[in-house]
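Engineer: from the sequence below, what's the structure:
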Amino acid sequence: MTAHAPSAAHTPIVSKWDDAVAASLSEPELLLYRSNLLGSDLRVTNFGGGNTSAKVRMKDYLTGQEVDVLWVKGSGGDLGSIKLDGFSTLYMDKLQALKGRYRGRAHEDEMVDYLPHCTYNLNPRAASIDTPLHAYIPKAHVDHMHPDAIIAIAACADSRRLTEVIFGGQLGWLPWQRPGYDLGLKLEALATSQPNLKGIILEGHGLFTWGETAKGCYETTLEMIRLAEQWLAENVKQPVFGGVKTTTLPADQRAALAARLMPALRGRISASERKLGDFNDSPAVLEFVASHDLAKLAALGTSCPDHFLRTKIRPLVLDFDPAKPDVDALLAGLDAALEAYRADYTAYYERCKRANSPAIRDANPVIYLIPGVGMLSFAKDKATARIAGEFYINAINVMRGANGVDTYVGLPEQEAFDIEYWLLEEAKLQRMPKPKSLAGRVALVTGGAGGIGQAVARQLLQEGACVMLTDIDAGALAEAKANLLKVAGKDNIDAVQGDITSEAAVEAVIEATSLRFGGLDILVSNAGIASAAPLEDTTLEIWNRNQNILVTGYFLVSRAAFRLMKQQKIGGSMVFVASKNGLVASAGASAYCTAKAAEIHLARCVALEGAAIGVRVNVVNPDAVIRGSRIWDGKWKEERAASNKIEADNIEEFYRQRSMLKLSVLPEDIAEAVYFLASDKSGKSTGNVLNVDAGNAAAFTR
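Structural biologist: Sure, this is the predicted structure:
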């Protein structure tokens, strides 16, 4: 969870500019350096928000003459991680020539279609809607940021006067206007008429600053933010958010409640597409959700366009009293609360829609506020859900700052709608790539530290799922997670140590999965051991160990997952990784073979009950998966070699030659089979067994 403390509690923003680093950089590289520094601090701008530019003298590739080229952050991307190829490049003379094409505000959106005609050096990076805002400010270097402290001032009822008071004429001020070509012309006019300005505050939106050098621009940006933070901290006139109204539950109770609530919510809002969730109980959130003004401020909505494009104009505040924490009543009231929110959102759409507005989008909330508990956010993927929550924390910080010194003002409803349903935003949404096959799905993989477990997790991650790994070996689990972070990143993979033979441990793993991602769609039961011994040498300890892990463990995990999937009411898929030995007995391995047979039959039983709630259960039967296998690293390899009267070093070749296809079976082969059974590709299959053994006639199921 991301921690956001109130602005006043932060240490002052300091310059990170390194002259030694900057000395060797070209002008475009200085722009990149500046951008990365600005984007590295969420107090300066939020993820994906803000943009930077530089006007650079460069050689025209056709004429060979020196020309002015605008380098500006392109559409999409994030300043903290942007590379040089994330900037659009445009001829300044052509951008100036666009003024002759402008037909007024009623037609300003058409100006976006002219921007590609201004492209320098055939740069494929699309120019953003903010390009004219940078182009027409008559300064070499321009920053446009969304600092919470500045937006707090910009969102005050008395914003214009406060701008003058706080900055003493260093910053100009413009009233709210949707970003676009006309706003670029207004920025130009103000900056030209008052050449001593260091920047401009846009009402309800953010900050523009500039300079003659990259370093000067960067340090001016930080200076203005520091001034705002300091003034807000020194001039608070009233209790934060009206003071404390409710108690805050202890951390463990907050987490337990969120883990129970998230799957119930997720099931109710995933009719059109699966949603993933994020829980945040950082200090800033807890302060807000415990306050007297929670309902009143939440209803006002957000101000900055970057905020509500991620969060919708307002959140859903759930009816919950932490002094009398009745979770059952909270769950029972979800349907009515969601229906009321959807009706309100639909009414907002109907009031504000225009003749050419896109169709209404998903009317469910994105942000959910629970008094005394924290904030939930849901979106189509985990990163978007997390970032939406972070944006709402930006909105909380803005409301704190504005209400502390004046009166917070949200964006007018019609203006908010015109941003949310802007045809240019709709076009951007339509250009988004098609979701991967497991997008929005949450998978739990037991035995996740092993070769098969990691291969399965990698396959599911590559297909767009979020994956929780669990394993009894904490060290190996941490290593597996580190390996998989390189595949999918921190938002999509996590791990929790657990012993599947313990009922309490299994419940903790399921709770951790719900809390991390919002629920569960795919269970891959893969935890395993192997043992071999003649019947007379098979001890009760060996027998019970096989039964505990391969039968009881699979029962406990499938039961817990079944209960969660039933609560969500959106179906699901379970895949048991069993063994060829569940179908074909092997001499000298009675404990293992019996347990694997029971595992397969358990899957069939669960499939019978799961069908009624849309939960499919299938089995993958591997055979002799030796490479990357932790099972084959130990005594099992020696035992099977002895049983087959061969050298241990020859075991893989022995099994390859024994197969009908004369092929080795790899962890990746099992992963492909698991993916098929977990995905919609096998949407009409349940209770089935898929052998991945390179061919073994004795294991034929029919």
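Engineer: hey, let's count contacts and neighbours off CA atoms from now on
Structural biologist: Noted.
Engineer: so in this structure, which helix runs the longest?
Structural biologist: Of all the elements of type helix in the chain, the one with the most residues (DSSP state H) is helix 382-405.
Engineer: other SSEs contacting that helix?
Structural biologist: helix 148-154, helix 214-234, strand 276-280, helix 283-289, helix 305-311, strand 367-370, strand 374-379 (3 or more CA pairs under 8 Å, 6 or more residues apart in numbering; DSSP states H and E).
Engineer: need the winner for burial among the ones you listed.
Structural biologist: Greatest average neighbour count among these goes to helix 148-154 (a mean of 32), per mean count of other CA atoms under 10 Å.
Engineer: downstream neighbour of that one in the secondary structure list?
Structural biologist: Going down the chain from helix 148-154, the next helix or strand is helix 159-167, by DSSP states H and E.
Engineer: quick one: that next one to chain centroid distance?
Structural biologist: 37 Å (CA atoms, centre = their mean, to the nearest Å).
Engineer: still on that earlier bit, quick check: angle from the longest helix of the chain to strand 276-280?
Structural biologist: Counting by axes from the mean of the first three to the mean of the last three CA atoms, to 10 degrees, helix 382-405 points 40 degrees away from the direction of strand 276-280.
Engineer: this one as well, want them side by side:
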Amino acid sequence: MTNPAAAELIGRSNRLGSDPKNTNYAGGNTSAKGLERDPVTGEDVELLWVKGSGGDLGTLKEQGLAVLRLDRLRALKGVYRGIEHEDEMVAAFDHTLFGKGGATPSIDTAMHGLVDAAHVDHLHPDSGISIATAADGEALTATIFGGRVAWVDWRRPGFQLGLDIAAIKESTPDAIGVILGGHGITAWGDTSDEAEANSLWIIDTAAAYIAEHGTAEPFGPALDGYAALPEAERRAKAAALAPSIRGLASTDRVQVGSFTDAEVVLDFLASSEHPRLGALGTSCPDHFLRTKVKPLILDLPATATVEESIARLKELHEAYRADYAAYYDRHATADSPAMRGADPAIVLIPGVGMFSYGATAQTARVAGEFYINAINVMRGAEALSTYAPIEESEKFRIEYWALEEAKLQRLPKPASHATRIALVTGAASGIGKAIATRLAAEGACVVIADLDLEKAVAAAAELGSTDVAIGVQANVTSAVEIQAAVDAALLAFGGLDLIVNNAGLSLSKSLLDTTDADWDLQHNVMAKGSFMVSRAAARVLIDQGLGGDIVYISSKNSVFAGPNNIAYSATKADQAHQVRLLAAELGEFGVRVNGINPDGVVRGSGIFAGGWGAKRAAVYGVPEEDLGAYYAQRTLLKREVLPENVANAVAVLTGDDLSHTTGLHIPVDAGVAAAFLR
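Structural biologist: Next up, the predicted model:
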């Protein structure tokens, strides 16, 4: 049963963390102190429950809390050797855990344990950080809060910061919290409700003061030519720029992207002060750990062409990498971790919006959200004063902190398709859905394209959030809809790596019964449709410069002559030869093109459910419900082929183990000797 103090803490955390005005995603931490029976002694012991490392307040659950004995935590003051030995205190937390201890304690644990209050909140609100990063933040704190909130000069999170705040709490009994220079806020209370109320009072009071006393144009006047483009135009330009920008941002390691054209970003980029402020970088550690110390900003107006923008971005990217390497060299010591990469995490395009990058779609999206937090912070600080983030050397100490490096080293090994962005056509059911499901399970971001938008969206939702999959409508006989689906992938995930031409249909008719319309329909969907999808995707893959995969779901019928399916088999043979042709043409760009030849996939198949199964069953003289078993018995392995078997082949073909394979057709037919490739 959850301790009442811990239960109150979880409720308070969820309320505070669910409102972005209070703190950023996974930012800040909260705590509660209370009594628990020690199962060894049978006596009550005072414990600290505190949000563990890496958790998110808005979604915090009991398993996300670290649980420590307060007497042992406070006893660490006796062994603390000073700020030069901060890191060893984090390891010391392990010796203060109660029982198994729950989640891993964060670096801020000392702040919560040493402050003499039953409930403590440490948050990263935009309004509070605006005061924390103002050049005269200390004076503003006194003016705005009237002595109820104290000021603490910037100090890297750790044991000493906990001691500093504890001393303020002890010496200033009327204080309800502090502004942490360059960082955020901390508030406390004797009850959970009081701590929450005090946190919100600080946040809301700061926001109200900025609104009432801030200048009207904190970012300066508008720049000519930098205003936001009309929505359709800017999103089209974003999609056109996305492949090249992702290629640049993935120079050191492949990244997933996210795009936003939020008004706050467009307004910032339209202002005269955005180059100066962007160059200053972010301040709150949570911000710059995800956004890097500063963004790459295109210094061309919104009216610049795509070609002009890409050419300039390549120049700016080269300069950015050199500048980041110089930043590393200025501050690195013999003990510093190796440089993790010199590519930007945030790329800002005036008139268009912001691209953000990370190892996953979620981290990419969150990086962008953090930079929006940073823009809000800059606005507040400039409205009242001058934005003055922490020193570059301090940013480096955080970014290349040994503790941060250890956290990165503890991350699990990426899945086989991590960072890969897949577009699967005809993916709302059957083979396509199985492929999308398998690729998502292997870590890919998936765009489920289907003729039926409602089913596509539903299939995507089954795979998880929009950080995992999105559903889009795409009639593969329409070049316009194909391009829209590709653009949707670019704007959702920043790029495209893996295309599966799966959309198809079949009409089981003899030669004499096959009409011109029957022939055209099947060729338009599968032969021409695959060609148009591959063409649109190839443009992206070439511009990205990261290689990629195109997979055709062809058929055993592409090499085997069966009765009463002239149009279907002919178009499948067309698809099979497209594999060979495109493998030869796209190899120089690192793009692999391979095919899969399934047979007899009855269960879960949209084609068979749409009447094809009944007609094929009639051809072979078996009941429709026995068609899968019939197909199985005619194979060498006597096994029924399922959609998941085809999905397995796609996963293998597009994984690293077959990195040197292109132009291949893999039979997934349980062994049909007449369809052996010769």
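Engineer: need the TM-score between these chains.
Structural biologist: Once superposed, the chains reach a TM-score of 0.98 (TM-score structural alignment, normalised by the length of structure 2), with 675 aligned residues with a CA RMSD of 1.2 Å.
Engineer: the helices and strands packed on helix 382-405 of structure 1: which one's closest to S26 of structure 1?
Structural biologist: Each of these was checked against S26 of structure 1 via CA to CA, and the shortest separation belongs to helix 214-234, namely 10.7 Å.
Engineer: how big's the offset between the closest one and structure 2?
Structural biologist: For helix 214-234 of structure 1, the mean deviation from structure 2 after alignment is 0.9 Å (mean CA distance after the TM-score superposition for structure 1).
Engineer: distance from that helix to the middle of the chain?
Structural biologist: Average the C-alpha atoms of helix 214-234 of structure 1, do the same for its chain, and the two points are 30 Å apart (CA atoms, centre = their mean).
Engineer: what helices or strands is the helix or strand following that helix leaning on?
Structural biologist: Sequence-wise, the next helix or strand beyond helix 214-234 of structure 1 is helix 251-269, with elements assigned using DSSP H and E. In terms of contacts (3+ CA pairs under 8 Å, 6+ apart), helix 251-269 of structure 1 is packed against strand 276-280, helix 327-332, strand 374-379, helix 503-517, helix 553-568.
Engineer: so helix 251-269 of structure 1 aligns onto which residues of structure 2?
Structural biologist: On structure 2, the counterpart of helix 251-269 of structure 1 by TM-score structural alignment is residues 231-249.
Engineer: and the matching stretch, how far from structure 1 on average?
Structural biologist: Compared with structure 1 after the fit, stretch 231-249 of structure 2 shows a mean deviation of 1.2 Å (mean CA distance after the TM-score superposition for structure 1).
Engineer: sorry, back to before: which of the residues in the longest helix of structure 1 are buried?
Structural biologist: By 16 or more other CA atoms under 10 Å, the buried positions in helix 382-405 of structure 1 come out as 382-405.
Engineer: name the helices or strands packed onto the helix or strand just after that helix?
Structural biologist: Scanning forward in sequence from helix 382-405 of structure 1 by DSSP H and E, the next helix or strand is helix 413-420. Counting contacts by 3+ CA pairs under 8 Å, 6+ apart, the secondary-structure elements packed against helix 413-420 of structure 1 are helix 305-311, helix 334-352.
Engineer: rerun that using 6 Å as the cut-off
Structural biologist: When contacts are defined as 3 or more CA pairs under 6 Å, 6 or more residues apart in numbering; DSSP states H and E, helix 413-420 of structure 1 sits against none of the other helices and strands.
Engineer: the helix or strand that that helix is followed by corresponds to what range in structure 2?
Structural biologist: With elements assigned by DSSP H and E, the helix or strand that comes after helix 413-420 of structure 1 is helix 423-430. Equivalent residues of helix 423-430 of structure 1 are located at 402-409 in structure 2, counting by TM-score structural alignment.
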